[in-house]
Each structure stands twice: as structure tokens, then as C-alpha cells.
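> got a sequence here, can you model it:
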Amino acid sequence: MINFAIIGTGWITESFVESAHASGSWKLVAVYSRKAETAAQFGEKFGVHYVFTSVEDLAQDEGIQAVYIASPNSLHFEQAKFLLSHKRHVIVEKPATSRSKELNELFNLAHENGVFLIEANRHIQEVNFKILQKNLSRLGPIYGASLNYASYSSRYNAVLDGQTPNIFSLAFSGGSLVDLGVYPIAAAVALFGKPVSQTYKPVIIPSGGDAGGIVVLFYEKFAVSCLASKCFTSKAPSEVFGEKGTLAINAVTDIEHVTFLDARTKKSEELGEKKAELNLMEEAAEFARIIENGDKEAAGKLEEMSKIVISITEDLRHQNGLIFDVEKAA
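Predicted coordinates for the structure are as follows:
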């Protein structure tokens, strides 16, 4: 059982705690928030009354083995850096950092201190995503793929009213690309590796950030289109196309169906299994396994994927003048 604390008290944190507890491998023991009242209110939901308003105090508590970070993107780096330097395992919501340079520094710090840093790309841990991966060989030569995640955000209403919520703010290292775009991009990297090059055509909002758009990842012999948006919704499935058939999934996250469509016979075969009841339970279980078993090989594969994904999003942002404030200050 891993005793852990959380930084960030939003819905994703609540979902992770519920999933972590359901996995049977984690125990929430402390809650951090800048306001003690906020931390206490969150902790009460899980019977936890140990709260912190200082990351420094949290890091020095020997009873805490790991910390899950889901604060605003721009705060991840400094918080994770402090915790890793105090030999605490860190699970950090994507994007783990604003820049590749920061991510590399954190992984180096984790290695130096003998702890794990893991970016929470939950969808690649899903049972049906792994079934998709396993069956790629059935397609023969790959001809291309379409991976989609477009969901209208309630906070986009504020953008239309002239405001700039944190999730869309360059000051907080936000934007659709690094919030939702990383789902299809990470899926592509997990399936096919690092692309040769990439392009992005974004929808730019008045504050200068991006609200959505189309990414194309170019591989040596095929391309992958990624539709990712917080300013419109798409119900299009995601598919991988090959010489011998097509593998189709209903979505790039929370996958319920994996269907193989035979190119010659035109017949379809359902390959998917029942997905987990809690959508973060599979990642919580896997991250606990890595930490408890000291599985450096599995952690190394996740590290490499995280480095590739941020190198892609960093390049795409810079191609389109999407410069975070932390980059301007550097």
C-alpha cells in the first residue's frame, strides 16, 4: 500500500483518488491546497484530515511516499522538482511540464534520487488500448490513422465572453493542444513511435492561445491525423488503416469497442473487452506496480514516450507562435 498525498483539488484529482483506492494499492493520507479550508473540504470526502498549505512541509513528511500533482500546468515543474529532491515519487497530470528542458531536468532528478516520475497518460493503460496495440500486426503494412479527441469545454463559454480561463491561458501553460491534443498524440507515439515531423493548424482565441485544431504527424511511410479541440465536439471514431484491414475504436480514451474490419471479406470482429468501471483505475494500478516493484524498464518506456510527446507539442506550439509565459521569461 502506497501512502500518497495530492496537490490540486479539482475533479480529476477526485477521480484519481477514487480510482487509486479502488485499485487497492494506494491510501490517501494528506491533501495540499493553498487554502487550508479547500484542502480540508476535499479531504473530508475521503476521511482525510491531514492538510498542508506548504509544499515544503509536505515534502518533508516521512509518512508520504508519493504525491499526485494536478495543479495548473505552469506550477507542475517547481512542485515536482521540490518533491523529487526530497525523494518522493511523483505522479503528475499531463502535461507534466511546460517545456522539454523542464521535463528532462525532472527525470534526471528522479533518477538521481532513486524515485519515479510518471506522467499520467491514462488512456494508454486502458485494457482496450492495449488490445489495439497488440492487434496492429493484423493490418499488415500501415497506411495511416485518424485519432480524435474533440470535446466542447464549458470553460470555452468564458472565452466567448472575453475571458481567459487558466486552461486556455498561455500564462498558465494552457491551451487545447497540451490539454486534449496530447491524448491522440500520445496514442500515436505509443502505437507508432516518434514521427519524422509534424504540423498543426489551430483555432487561435483573442488572448493568443489555442482552442483546438488539426495535428498531422508524418511517419516515414504514412501519416496520422489528430483532431483535438475544446471549442467544438466531434463524435468521429478513431481508426488505424492497413493493407489487410482497419482497426476502429469508439474513442481515443474510455475505449469500449475495438473492431477489426477485414479488407477482403468485409467482415467485422469485435476484439474489445469490458472497460474498467473507473476510468483512472488501470493507470493507478500500473503506477503502483511500477513503484512497488521498482520496475525501471516500464518506467523508462513511459519516460521516453513523455519526452517524445512534449517535443512534438513544443514544436507545434512554436510553429504557431504559441509561447508560454515561462518561455518568455527564460
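> use CA for all of it now, contacts and neighbours both
Will do.
> can you give me the strands in the stretch 101-250 of the chain?
In the stretch 101-250 of the chain, the strands defined using DSSP state E, counting those that start in this stretch lie at 117-120, 142-150, 197-204, 210-218, 223-229, 238-242, 245-249.
> pull the residues that contact stretch 284-295.
Contacts of stretch 284-295 with the rest of the structure, by CA atoms under 8 Å, 6 or more residues apart in numbering, involve 2, 16, 19-20, 23-26, 89, 116, 118, 125, 296, 298-299.
> same thing but at 10 Å, please
1-2, 16-26, 65-66, 89, 91, 114-120, 122, 125, 281-283, 296-299 (CA atoms under 10 Å, 6 or more residues apart in numbering).
> let me have the strands of the stretch 101-250 of the chain in a markdown table, extended by mean neighbour count.
Output for the strands of the stretch 101-250 of the chain, formatted as a markdown table (neighbours: other CA atoms under 10 Å):
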| stretch | mean neighbour count |
| --- | --- |
| strand 117-120 | 26 |
| strand 142-150 | 22 |
| strand 197-204 | 17 |
| strand 210-218 | 22 |
| strand 223-229 | 25 |
| strand 238-242 | 22 |
| strand 245-249 | 24 |
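> tell me which stretches of the chain form helices.
11-23, 36-44, 55-59, 76-85, 100-113, 127-134, 156-160, 176, 182-192, 281-293, 296-319, 325-329 (DSSP state H).
> run this one through as well so I can compare:
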Amino acid sequence: MINFGIVGTGWITHSYVEAAHATGRWNLAAAYSRKAETAQEFASKYSDKKVATYTSLPDLAADSNISTVYIASPNIFHYDQAKLILNAGKNVILEKPSCSTLAELDDLFATAKAKGLYLIEAFRHIQEANFKLLKASLPLLGPLHGASITFAQYSSRYEKVLAGEVPGIFDLNMGGGALVDLGVYCVAAAIDLFGAPQASTYYPVMLPTGADGAGRLILTYPTFTVHLCHSKIYNSEAPSEVYGEKGTLIIPTITDVERVTFWDPRSKQKRVLEGVRKPEELNLKEEAAEHARIIEERDEAALKRLEQHSRDVLSVLEKARHNNGLLFPGGK
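Modelled structure (predicted):
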């Protein structure tokens, strides 16, 4: 059982904690928030656990009862908080996007390695069984012709932007924007499926806040291109697809993948591959289980693959932002 603490008290943290507990391999032991009442309210949701609460991050980091910390704070705080936790001798599960720059991420990985610790970026979808089924089914397509990956969900906070406000998710000072919030899922999926691209070009939809509200990102590979579409200012129900000489693989959504369908161009028929997801299944359980396995088994090979994946994803994000003037504080 891994005793862990959390930084960030939003819905994603509750989802991760619930999923982690469902694996039977994690135990929530500490919660941090800048406000005591917020930390206590979060801890109260897990009354069956003995959860210490903190309003000081160094105090959380010094808690000898925890070995790992899950960080899901606003993006702009990720680097500093992860660095503090690693320096305190604890593993870090860091929500996407990991950092603002590759230099920051490289520093965190170097710190973790120097201390014999693990830093893992929490990309839930690439750990899902059906996403892995999609990846394993790529040979069915023969030579690849391309792919389209979509994640577009209208955010209620866009209404605040229209009213002249600057909510955190659309605030560059908080590390916000559609690319780093939802587009990162598309980038992570593409790189897990096809590897790092040779080149990339981003076409953002800019908002009055200075951040991007939506965008289209083109990834170029030696023999094909991948089209990524993401948005927080409009909705899309378009599926994600991978195209090949021998057919098309289709998934309804890029996260919480319910099924993988193969379309045969010669028979003009669709076939659902094994692995239909049950709606009641916890959508972060698979990643929480894999994080625990890597830590418990000290799976250096898996860790190395995830580390390279995180670097490749951040490389695309950083280039896309900087080429379009989407700069975080300090020119990041």
C-alpha cells in the first residue's frame, strides 16, 4: 500500500483518489491546500482514512508517513511544487501538462534520478485498456495514411471571458489556454501512437485574455500527417480516427474510450474489436494502477518510456505556444 498526499483539491484530484483507492494499492494520507477549510473539506470526503491536512507545502513534503505526492494544482505551479516535493525525498505523480518548458521538466527528471525517486506525468488516456487496444491494432491498417484526433468541450468559464473577465483556465499568468488544457490530450495520444513528429504547426483561436480558446495542430511524420483539433469554446462529437491502406480505426472519444472499431474498406463493414468499456468503470483506475505498479516494481524501462513521452509532448506544446506568442510569466 502506497501512502500518498495530494496537492490541488479540484474534481480531478477527487477522481484520482477514488480510482487509486479502487486499485487497492494506494492510501490517501495527507491533503494540502492554501486554506485550512479547503484541505479539511477535501479530507472529510475520505472519513474512512486518517488524512492529515496541511496549509504549508514544506510541511506536507516533510510528512514521513507519505512516500508519494499527486500534484494537480494550476499549471503554472507544477514545476516549483514538484521540485520541492522531490527535494524532500518523495515520488511525484504530476498532472498534465507537466511543466511550462523542457528545461523545467529536464531539471525535475534530473532531480528525481539523483535522489532515486520517480516522477510520472499523469496522462490517464494512454493507460486505458482500450487506448492500448487501439495502439496494438495499428498493424491492421497496413501503411498509415494519417489520423485525426479531436477533444473539444465547451467550457462554462468561457462565458466569463465573453463578459470581460479572465478566468484561470484562460489566463496565461496561470499557465492556461486550450492547448495545454485539452490539446495536450491529443498531442499525448498522437505521440504515444506514432512517436515524436518531424515537425508541427499550430493554428490557435485567440481570445481577448491573450490565451488560446481552441486550435488545430498539424503533426508531420515521414509519410503522413496527423490533424489535432481541440477547443474549450465550442463542442465537437467527431470521433478520432487512424487511417491506413487496409482500413480505419475509430474511437468515439480520445479519453474514456468505450470501444475500438475497425472499418474494412473492401467489405464496407465495421467490426468492434474486443474491449468494450463499461460506463460505470472508473476512468482513472487504469493509470493509478500502472503508477502503483511502476513504483512498487521499480520498473525502470516503463519509467524511461514515459519520461521520453513527456519530453516529446512538452516539446510540441512549448514550440506551439512560443511560435504563437502564448507566453507564460517570465517568457516561458
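> can I get the strands of the stretch 101-250 of structure 1 in TSV including distance to residue 306 of structure 1?
Compiled in TSV, the strands of the stretch 101-250 of structure 1 are given as follows (distance: least, CA to CA, whole Å):
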stretch	distance to residue 306 of structure 1
strand 117-120	7
strand 142-150	18
strand 197-204	16
strand 210-218	16
strand 223-229	17
strand 238-242	21
strand 245-249	23
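> the ones you listed: which one's closest to residue 324 of structure 1?
Residue 324 of structure 1 lies closest to strand 210-218 among those, at 11.5 Å (CA to CA).
> so what's the residue lying farthest from the centre of structure 1 up against?
The centre of structure 1 is farthest from one residue, residue 265, which by CA atoms, centre = their mean lies 37.2 Å away. By CA under 10 Å, 6+ apart, the residues touching residue 265 of structure 1 are 244-245.
> rewinding a little: need the buried ones from the contacts of stretch 284-295 of structure 1 selected in ChimeraX.
Buried residues among those (16 or more other CA atoms under 10 Å), as a ChimeraX selection:
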select :2,16,17,18,19,20,21,22,23,25,26,65,66,89,91,115,116,117,118,119,120,122,125,281,282,283,299
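> translate residue 81 of structure 2 into the numbering of structure 1.
Taking TM-score structural alignment, the alignment pairs residue 81 of structure 2 with residue 79 from structure 1.
> verify the stated contact: that match with residue 55.
Yes: contact criterion CA atoms under 10 Å: residue 79 of structure 1 and residue 55 qualify, at 7.0 Å.
> gap between stretch 131-145 of structure 1 and the chain center?
Mean-position distance between stretch 131-145 of structure 1 and its chain equals 23 Å (CA atoms, centre = their mean, to the nearest Å).
> which part of structure 2 matches that stretch?
With TM-score structural alignment as the criterion, stretch 131-145 of structure 1 aligns to 133-147.
> most packed of the helices of structure 1?
helix 176 (a mean of 24; mean count of other CA atoms under 10 Å).
> next, the mean deviation of it compared to structure 2.
Once fitted to structure 2, helix 176 of structure 1 is off its aligned match by 0.4 Å on average (mean CA distance after the TM-score superposition for structure 1).
> how about the helices of structure 1 in TSV, adding distance to residue 208 of structure 1?
Converted to TSV, the helices of structure 1 look like this (distance: least, CA to CA, whole Å):
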stretch	distance to residue 208 of structure 1
helix 11-23	26
helix 36-44	31
helix 55-59	31
helix 76-85	22
helix 100-113	21
helix 127-134	34
helix 156-160	11
helix 176	12
helix 182-192	19
helix 281-293	33
helix 296-319	11
helix 325-329	12
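> figure out which of the ones you listed is closest to residue 170 of structure 1.
Closest to residue 170 of structure 1 of these, according to CA to CA: helix 325-329, at 6.1 Å.
> so what touches the closest one?
74, 98-99, 169-173.
> list residues touching both of residue 79 and residue 55 of structure 1?
Common neighbours of residue 79 of structure 1 and residue 55 (CA under 10 Å, 6+ apart) are residue 7.
> now check structure 2 for the residue matching residue 225 of structure 1.
Aligned partner of residue 225 of structure 1 by TM-score structural alignment: residue 227.
> which residues sit in contact with that match?
Applying CA under 10 Å, 6+ apart, the residues near residue 227 of structure 2 are 146-150, 186-187, 190, 216-220, 240-241.
> now swap in residue 77 of structure 1 and tell me
92, 96-99, 102-103, 105-106.
> tell me the one of these nearest residue 199 of structure 1?
Nearest to residue 199 of structure 1 among those is residue 99, at 18.1 Å by CA to CA.
> what's that closest one aligned with over in structure 2?
By TM-score structural alignment, residue 99 of structure 1 lines up with residue 101.
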